[in-house]
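In: Give me the fold of what follows.
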Amino acid sequence: MAALTPQEMLDKYMQAEADVLAGKDVQFNGRRVVMADLPQIRQGRAEWERRVAQAQRGGRPAYSLASFE
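Out: Model prediction:
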């Protein structure tokens, strides 16, 4: 199986979050997830949002470095 892009992973996390919130039975990364797993899903989504944003910036960090000489 080919590696998924950061955007594809973000899409999967967003779909899992929406499905759990809708009360659907969800299989994610080979295991069943329920409402109690929602904080972990949201944490994963936030991580992939950061990765997507970084990829869109060409891999540069979200902050600037200042030199105080």
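In: use CA for all of it now, contacts and neighbours both
Out: OK.
In: buried ones in the helix or strand containing residue 48?
Out: Element membership of residue 48 [criterion: DSSP states H and E] is helix 38-56. By neighbour count on 16 or more other Cα atoms under 10 Å, the buried set for helix 38-56 is 38, 41, 44, 45, 48, 49, 50, 51, 52, 53.
In: From those, pick the one nearest residue 14.
Out: The nearest member of the buried residues of helix 38-56 to residue 14, counting by Cα to Cα, is residue 45 at 6.6 Å.
In: One more, so I can put them side by side:
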Amino acid sequence: MALNPQDMLDKYLQAEADVLAGKDVTFNGRRVVMSDLPAIIKGRQEWERRLAQVQRGGRPGYSLAVFD
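Out: Okay, the predicted model is just below:
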């Protein structure tokens, strides 16, 4: 099953919000706490990049310069 970038981003955003609110959170089958927040943020940023790439039609988010 292919992972849907929007669904994954939504899960990371919810986990981030829940951890920040002090809620008891289980994410990807394990309990996460405030000390896990950097990993959650890193995962969210990765899924934001993946989603942006899909929305650009698979093109990278940069231009290549040609120097003659």
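In: What does the superposition give as a TM-score?
Out: For this chain pair, the superposition-based TM-score is 0.96 by TM-score structural alignment, normalised by the length of the second structure; 68 aligned residues with a Cα RMSD of 0.8 Å.
In: picking up where we left off before, out of the buried residues of helix 38-56 of the first structure, who's nearest residue 7 of the first structure?
Out: Closest to residue 7 of the first structure, out of all of those and judged by Cα to Cα, is residue 52, at 5.9 Å.
In: check contacts around that closest one.
Out: Applying Cα atoms under 8 Å, 6 or more residues apart in numbering, we find residue 52 of the first structure in contact with 6, 7, 10.
In: Which of those fall in helices?
Out: Per DSSP state H, helices hold the following members of those: 6, 7, 10.
In: now these in a markdown table, with distance to residue 61 of the first structure and neighbour count?
Out: Converted to a markdown table, those look like this (distance: Cα to Cα, whole Å; neighbours: other Cα atoms under 10 Å):
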| residue | distance to residue 61 of the first structure | neighbour count |
| --- | --- | --- |
| 6 | 16 | 18 |
| 7 | 17 | 15 |
| 10 | 18 | 21 |
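In: in the second structure, which residue is closest to the centre?
Out: Centre of the second structure computed as the mean C-alpha position; nearest residue by Cα atoms, centre = their mean is residue 44, 2.2 Å away.
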